[in-house]
Structures are given as structure tokens and as C-alpha cells.
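Undergrad: sequence unknown, structure follows:
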């Protein structure tokens, strides 16, 4: 099982959006039995809360359901068990690096390192802005998650080649 964890500060906007986007991509690729997708926050500000309503609305418009998510804070067990721990911005990456045991730091990256359409290093926090910020988060997450999916599919194929759906070749 390949475990992917998306991380932002409070786990109510960006990281649950990335989780929903990537979960749908994993399901559509037919590898959900081989890939675990989750999200967490570096801080405990919103533990137990549903995602921001604006995130849910923006996601719903594009076919993503964030309603079942409840915010949680990253745990020491996450560092040990996850294969990819992907931060939304530099501040959260720095916090992850501070908290993470040294032997697991190689798992920490910015999600946008997997993007190909957008040349941004980070996914900006939309919390204090307008609705456009939540759409931009989705744009960035869709782009970066597509690149991430290619990496994850290659890893899955090393262990279970028959699980990867044909990409259209006959």
C-alpha cells in the first residue's frame, strides 16, 4: 500500500481539497486498493471540523466531495507510515521538517513539485480571500496531483502491474 498525505496548516482548505482531487484520480485510475489518500494539518486549530464551506462549494462544482472529511493534526505515526507527505507551502514544509524525525524527512516535499501546467512553488492559502482563491487551489491541486499520480502509478506497477488501467493504447 502506497500512502499519500497532504498537509496544510489547519486541514480545512488546501489539504482536504488535494486529498479529494487525488482520491478521485486514484479511483479513476483503478488503483484505490493499492493507494491510501489522507490529509492533515500541522496545527490543531480545527481538529474535528468539516472543511471550509467555500472549499466544499468549489470542490463540488468540479465533482469533488469534501463533505465527509474531518480535520486532524499530523501524528508521529504519519511520518513513519506515509510514503509521500506533501505540504502546500513553505511554512508548512518548514514545520513538517521541524517535527519530523530525521530518518523520515526524505518523504517531505511541496505538492507543487509535481505540477507541470503552473509554475508556482506553493498553493496559496485561500482562507482570508474570496472565492477565486478556492478555484485557484483546485487548479493547482489538479495539476500537481496529475503529476503525482504518474509517479504513484509507476510505483504501484512495480508491485502489481495488472492493477494499472490501460491508458488508451490498444
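TA: Everything's here; your move. No experiment lies behind these values; they were computed from the predicted model shown.
Undergrad: For the rest of this, base every contact and every neighbour count on C-alpha atoms.
TA: Fine.
Undergrad: mind listing what's buried in whichever strand or helix holds residue 150?
TA: Element membership for residue 150 (DSSP states H and E) is helix 131-159. Using 16 or more other Cα atoms under 10 Å as the test for burial, helix 131-159 gives 133-138, 140-149, 152-153, 156.
Undergrad: packing partners for it?
TA: helix 14-28, helix 53-61 (3 or more Cα pairs under 8 Å, 6 or more residues apart in numbering; DSSP states H and E).
Undergrad: what angle sits between that helix and helix 53-61?
TA: Orientation check (axes from the mean of the first three to the mean of the last three Cα atoms, to 10 degrees): helix 131-159 against helix 53-61 gives 60 degrees.
Undergrad: Compute the inter-axis angle for helix 131-159 and helix 14-28.
TA: Computed by the same axes, to 10 degrees, the angle between helix 131-159 and helix 14-28 is 40 degrees.
Undergrad: coming back round to it: any chance of the helices and strands packed on helix 131-159 in a markdown table, with distance to residue 119 too?
TA: Shown next, in a markdown table, are those (distance: least, Cα to Cα, whole Å):
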| stretch | distance to residue 119 |
| --- | --- |
| helix 14-28 | 17 |
| helix 53-61 | 22 |
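Undergrad: Alongside the first one, take a look at this:
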């Protein structure tokens, strides 16, 4: 199974960025779910989660209404999200960057090999290494499929974070 990269520094929180194309569907859904799971695991303050898109078309906008509705129906609060564009300079301060698909991965790394940049679903216990499909041009079922992938993958990530951060305290 894929393991999280070690923190870049023992000081400060473990920083995770989730990246998709426009930062209005997949990565903000993952951000909301992963952030809530981090809080539930008692890791708030020790782990920071953010999301962004490789494109800048939606900067400052809330997430797609269908993504927000899917999250709301599942008991999450999507209201704080505003789209942000990924800046390659952000890599310096991040411990882990999780791209939603292979194109997002290529856009983030620009061909450089960096073990901190992975596919989000490298941590998926059902289909490791798969892509999170973009539900933007589809119907509600696509957003529900993305949420299911995000929830199970977030659970695996948080379990590893709990182990990693517990080991750091020893």
C-alpha cells in the first residue's frame, strides 16, 4: 500500500493540498471531507488541508452547486470553499500534494519526479492508483460516485496520518 511521505519538518502542521482542474468539484469535495475526518481524528492543528485547481477560471467562486448539494446531503458543510489556483511555488511548503487525475498530476509536477506529489487515489483501498473522474459534465450520480471515492480514500489517509504523527511524538 502507498505510504504518506514523511513530513518535511517536525515543526508545524503536516500540509496537504488537493488539486483538480478548476477547484469547484473534485478537490473541494475532497478538501471538505478530509478536513472533517482530520478534525474527527483529533488532528486539527497538526494537519492542514487545502485545495486548488490548475486552471484559474473559477478563482474566488464557490464550489459547483451539485458538488455542494452532494456534500450537504451527506452531512458536510461546503459553504466556506472559494476556488483557488495552484501555484507551483506552493510545493515548497507542502508535505503532500494529491492530484485527482493524471493530467492534474502532470500539471503540478511539470514532469519533475517528486515523491510528495501523488494521485489522490493512490491511497484508495478499493482501486489504488485510479483517477477521480470529473463529474462536471455529468449528472448527480457522478458527484455521488466522487463522494464515495473521497470518503473511503480520506479514511485511509487519516489512518496513516494518525500513525505517522503518533510516531513523531515518540
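TA: On my side now, so go ahead. Keep in mind that this is a model prediction, so the values were computed, not measured.
Undergrad: Superposing both, give me the TM-score.
TA: Between these two chains, after superposing, the TM-score reads 0.88 (TM-score structural alignment, normalised by the length of structure 1); 158 aligned residues with a Cα RMSD of 1.6 Å.
Undergrad: ok, back up a step: export the helices and strands packed on helix 131-159 of structure 1 to CSV and tack on distance to residue 4 of structure 1 and mean neighbour count?
TA: Shown next, in CSV, are these (distance: least, Cα to Cα, whole Å; neighbours: other Cα atoms under 10 Å):
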stretch, distance to residue 4 of structure 1, mean neighbour count
helix 14-28, 9, 23
helix 53-61, 20, 18
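Undergrad: Tell me which of the ones you listed sits nearest to residue 79 of structure 1.
TA: helix 14-28 (16.2 Å; Cα to Cα).
Undergrad: distance from the next helix or strand after the closest one to structure 2 after superposition?
TA: Per DSSP H and E, the first helix or strand lying C-terminal to helix 14-28 of structure 1 is strand 35-41. Aligned to structure 2 and superposed, strand 35-41 of structure 1 gives a mean residue distance of 0.4 Å (mean Cα distance after the TM-score superposition for structure 1).
Undergrad: what range in structure 2 matches strand 35-41 of structure 1?
TA: Per the alignment by TM-score structural alignment, strand 35-41 of structure 1 matches residues 47-53 in structure 2.
Undergrad: mind checking how far that stretch is from the chain centre?
TA: 6 Å (Cα atoms, centre = their mean, to the nearest Å).
Undergrad: So for that stretch, what gets flagged as buried?
TA: Buried, per 16+ other Cα under 10 Å, within stretch 47-53 of structure 2: 47, 48, 49, 50, 51, 52, 53.
Undergrad: list the contacts for the second one?
TA: Residues touching residue 48 of structure 2, when contacts are defined by Cα atoms under 8 Å, 6 or more residues apart in numbering, comprise 13, 14, 15, 16, 35.
Undergrad: mind putting those residues in CSV, secondary structure included?
TA: Shown next, in CSV, are the contacts of residue 48 of structure 2 (DSSP: H, G, I helix; E, B strand; the rest coil):
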residue, secondary structure
13, coil
14, strand
15, strand
16, strand
35, helix
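Undergrad: Those, buried ones only, as a PyMOL selection?
TA: A single PyMOL command is used to select the members of those judged buried by 16+ other Cα under 10 Å:
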select buried, resi 13+14+15+16+35
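Undergrad: May I see the contacts of residue 48 of structure 2 arranged in a markdown table, with distance to residue 72 of structure 2 as well?
TA: What follows is the contacts of residue 48 of structure 2, written out as a markdown table (distance: Cα to Cα, whole Å):
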| residue | distance to residue 72 of structure 2 |
| --- | --- |
| 13 | 28 |
| 14 | 27 |
| 15 | 25 |
| 16 | 23 |
| 35 | 15 |
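Undergrad: now, which of the contacts of residue 48 of structure 2 sits nearest residue 120 of structure 2?
TA: residue 16 (10.8 Å).
Undergrad: any idea how far the aligned partner of the closest one in structure 1 lies from residue 37 of structure 1?
TA: Using TM-score structural alignment, the equivalent of residue 16 of structure 2 in structure 1 is residue 4. Separation of residue 4 of structure 1 from residue 37 of structure 1 (Cα to Cα, to the nearest Å): 5 Å.
Undergrad: do residue 16 of structure 1 as well
TA: For residue 16 of structure 1, the distance to residue 37 of structure 1 - Cα to Cα - is 10 Å.
Undergrad: and if you look at residue 120 of structure 1?
TA: Residue 120 of structure 1 is 23 Å from residue 37 of structure 1, by Cα to Cα.
Undergrad: Which residues are in contact with residue 122 of structure 1?
TA: 88, 89, 90, 110, 111, 112.
Undergrad: just the buried members of those residues?
TA: 88, 89, 110, 111, 112.
Undergrad: so the third one sits right up against residue 91, yeah?
TA: No. With contacts counted by Cα atoms under 8 Å, residue 110 of structure 1 stays clear of residue 91, the gap being 10.4 Å.
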